[in-house]
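Enquirer: From the sequence below, what's the structure:
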Amino acid sequence: MHRARGPASTGRGRCPGYHVGCSSPSATTATTSTRPMQFRPCIDLHKGKVKQIVGSTLSDLEKGGNAKELLTNFVASESPSHYAELYSSDGLYGGHMILLSKDAETQRVAREALRDFPNTLQVGGGVDARNAGSYLDDGASHVIVTSSVFKNGELQLDRLETLSSVVGRERLVLDLSCRRREAGGDYYVVTDRWQKFASLKVDQDSLAHLSEYCCEFLIHGVDVEGKQLGIDEDLVRLLGDYSPIPATYAGGVRTLQDMELIKGLGRGMVDATVGSALDIFGGTLPYKEVVNWHRNEQVGAGRTS
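Expert: Below is the predicted model of the structure:
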C-alpha cells in the first residue's frame, strides 16, 4: 500500500491547517460568510471491522449487553486503510474514525490507517489524556473526546482543561452528540455509546463556553443517526445560529438535497458527514457525487480542499 499525499505531518501540538476549524472562536465567526461547507467522511470501527451501525443501539457488550440488540446496516470487507486512502486521494480531510469497541484488533487496524495516511483522519472512541498523544503521534490530525470528560452525567471541566492543555486546543475536537429527552424539548449530550443522558444542554451558552477548549465540535443527531430518515433540522439550525467554531453534523443525511439543507441552516458553520446512505457503505447515494458536490463548494468559495 502506498502512502497518500496528504498534508505533511506537523508534529504534536500544531494543527495541519487544512480547514477553518483551527481558528480561534472570534476569528472563525468573522469568516463564516465566506467559509464553504465541507463533506466530512467517516470510518466507524467495531471489532476490527468497518461497519455502519445505528448508534442508538450500541451497548457495552463487554458489560453484559445483548449482541442481538445491535443493529448493523453494513459490514465492509475492506480495511480502514482502504477508506483512508480513498478519502486522501479525493482530497477529503477532517473526517472522523470512531473506535466503537475496545479490542486489540480495532486498535491495530485503526493505528495502521493513521500511520499509512497521516493527517487524513481525526480519531475518537476511548480517547483521554493518557492516550491522546499516542494517536497524534501515529498520524491523527485531531483527537475527539466525549465520555472521558464526563462522570456520572456531569461535565468534568478539569478533565477537559487537562486534555486541551496536553494536546493543544487546535488538535482537540469535542463530541457533543445529543438527543432530546422529550419531543420538541432541549438537546442534551449523551455519553457512553449514546446510552446515558448527561446534564449538559447543547445551547448558545454551552457552545460558547466549550469552544474555548477545542477547535471543532462533532455532533451526531442521535435520534436520526443511521436511519436515513432525513436530518434533524432543529439541531442543525441551532448549530448554525450559535456555534462559534465549525461543527460537523452527522445523522440522517440521505441525498444531496439534505446537504444543501444543512448548508442553508448551518450558515457557514456546519459541515456534514454521510454514512449509511453512501454506496461505499451499502447505500444508494453515490460517493463520487458527494465528492463532486464538496469540490464544487470549495471552488465556488475560491478554495480547494
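Enquirer: switch to C-alpha atoms for all contacts and neighbour counts from now on
Expert: Will do.
Enquirer: need the helices for the stretch 101-250 of the chain, in chain order.
Expert: 104-116, 132-138, 157-167, 204-210, 233-242 (DSSP state H, counting those that start in this stretch).
Enquirer: Residue 90 is nearest to which of those helices?
Expert: helix 104-116 (15.6 Å; Cα to Cα).
Enquirer: Contacts for the closest one next, please.
Expert: Contact with helix 104-116 is made by 2-4, 45-49, 79-81, 84, 97, 99, 120-121, 135, 138-140, as judged by Cα atoms under 8 Å, 6 or more residues apart in numbering.
Enquirer: are any of the residues you listed buried, and which?
Expert: Buried residues within the contacts of helix 104-116, counting neighbours by 16 or more other Cα atoms under 10 Å: 4, 45-46, 48-49, 79-81, 84, 97, 99, 120-121, 135, 138-140.
Enquirer: Counting only strands, which of the residues you listed make the cut?
Expert: Of the buried ones among the contacts of helix 104-116, the ones assigned to strands by DSSP state E are 45, 46, 49, 97, 99, 121.
Enquirer: I figured the fifth one was touching residue 124, is that so?
Expert: What it means is residue 99. Yes - contact criterion Cα atoms under 8 Å: residue 99 and residue 124 qualify, at 6.2 Å.
Enquirer: any idea how far residue 297 lies from residue 108?
Expert: Remark: distance between residue 297 and residue 108 (Cα to Cα, to the nearest Å) = 35 Å.
Enquirer: To compare with the earlier structure, here is another sequence to fold:
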Amino acid sequence: MEVFPAVDILSGNCVQLVGGDRLTATVYGSPIDNARRWIAEGAANLHVVNLDGAFAASSTNAAMIREVVEMTDVFVQVGGGIRSLEDARGWLNCGVSRIILSTFATQDPAVIRTLSQEFGSERIMAGVDARNGEIAVSGWQELAGDFIGWAEKFEELGAGSLLYTNVDVEGKQAGIDRAPVQKLLDAVSIPVVIAGGVSSSQDVRSLKELGASGCVLGSSLYSGKITLKEALEAAL
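Expert: Got it, this is the predicted structure:
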C-alpha cells in the first residue's frame, strides 16, 4: 500500500487544518522544506493540496508546487480548487503526476471522461469527500448526495482512482472509521486512497487489510503522533 504524506498549502505556508476549517490552521513552515523532509525520510509519494484555490488564481502556490515537482523525483498528486478544464490542464501540463477533481467533478462530471481521454485515466483521481454518508463539496460546506453513488459514477466516467476523505474524522487524530471505507471499497473496483483519521500504525495496517491502495498522512504525521517510518513499515 502506498503512503502519501500531505503537504497542504495555504498563503504560501505548509499547514494542517481540522475538518477543513481554515481558522484551525497550524503552520509547519515552507512547503518545499516539508516535501524534502518527507522524501528524506523515505516518501515515494506526496499529496499536495492547494488550499488557496485554482491554478490561475494562486500563482504563488502554483510556483511552489511546480518547484516540488521539478526538484524531486517522487509521485506528486495535487488537489484543491481545480474549478475548470484550464485549471486541470495547467497542473497536468506542469508535471504533476495526478490531479484530484472534487467539487468540479460533481458540477460537471463529464470532465472526468474528457481529461482521462486526454491525459490518461491514471492521472485523473476523483475526490470523494464525505460527511455523514454524503459527498461534501464547496470546501466541505455543502452536501451533494450519497457518496457511494458518486464514487460509482466517477468510476463509470473513467476516473483511474478515487480519494476518499472522511470529513467526520479528518484532522482529529482519533483514528479511522472502517465502516464507510469498507462500504466504498466493496462498491468500486478502481484503486482507492484513504484520508482522514489515519493516526497510528494500526490504522495503516487496517486500511491495507481492507484493500485500500494508499493512505494520506496529515495532522498525525505533523504532530508526531505517527512517524513516516512507522507508516511505511505498516504499509508493507
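Enquirer: on that earlier part again, looking at residue 297 and residue 108 of the first structure, which is more packed in?
Expert: Remark: of residue 297 of the first structure and residue 108, residue 297 carries more neighbours, 20 against 11, as counted by other Cα atoms under 10 Å.
Enquirer: Can you tell me how far the more buried one is from residue 264 of the first structure?
Expert: 13 Å.
Enquirer: gap between the closest residue to residue 152 of the second structure other than its chain neighbours and residue 181 of the second structure?
Expert: Nearest residue to residue 152 of the second structure, sequence neighbours excluded (Cα to Cα, 6 or more residues apart in numbering): residue 188, at 6.2 Å. To residue 181 of the second structure, residue 188 of the second structure is 11 Å away according to Cα to Cα.
Enquirer: So for those two, which sits in the more crowded spot?
Expert: Neighbours per residue, other Cα under 10 Å: of residue 188 of the second structure and residue 181, the larger number sits with residue 181, 21 against 18.
Enquirer: What does the more buried one correspond to in the first structure?
Expert: Counting by TM-score structural alignment, residue 181 of the second structure corresponds to residue 236 in the first structure.
Enquirer: Its match: what's it in contact with?
Expert: By Cα under 8 Å, 6+ apart, the contact list for residue 236 of the first structure reads 249, 262, 265, 266, 270.
Enquirer: list the buried ones in stretch 221-228 of the second structure?
Expert: 221, 222, 226, 227, 228.
Enquirer: okay, the helices of the stretch 101-250 of the first structure in TSV with distance to residue 92 of the first structure next?
Expert: Output for those, formatted as TSV (distance: least, Cα to Cα, whole Å):
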stretch	distance to residue 92 of the first structure
helix 104-116	14
helix 132-138	18
helix 157-167	23
helix 204-210	26
helix 233-242	22
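Enquirer: mind checking which of the ones you listed is nearest residue 227 of the first structure?
Expert: Of the helices of the stretch 101-250 of the first structure, nearest to residue 227 of the first structure by Cα to Cα is helix 233-242, at 14.8 Å.
Enquirer: Distance from the chain centre to the closest one, please.
Expert: 16 Å (Cα atoms, centre = their mean, to the nearest Å).
Enquirer: if we can go back for a sec, give me the subset of the contacts of residue 236 of the first structure lying in helices.
Expert: Applying DSSP state H to the contacts of residue 236 of the first structure, the entries found in helices are 262, 265, 266.
Enquirer: between the contacts of residue 236 of the first structure, which has the most around it?
Expert: With neighbours taken as other Cα under 10 Å, the top of the contacts of residue 236 of the first structure is residue 270, carrying 30 neighbours.
Enquirer: In contact with the nearest residue to that residue once chain neighbours are set aside, which residues?
Expert: Closest residue to residue 270 of the first structure apart from its sequence neighbours, by Cα to Cα, 6+ apart: residue 247 at 4.9 Å. Residue 247 of the first structure makes contact with 216, 217, 218, 219, 239, 269, 270, 271 under the criterion Cα under 8 Å, 6+ apart.
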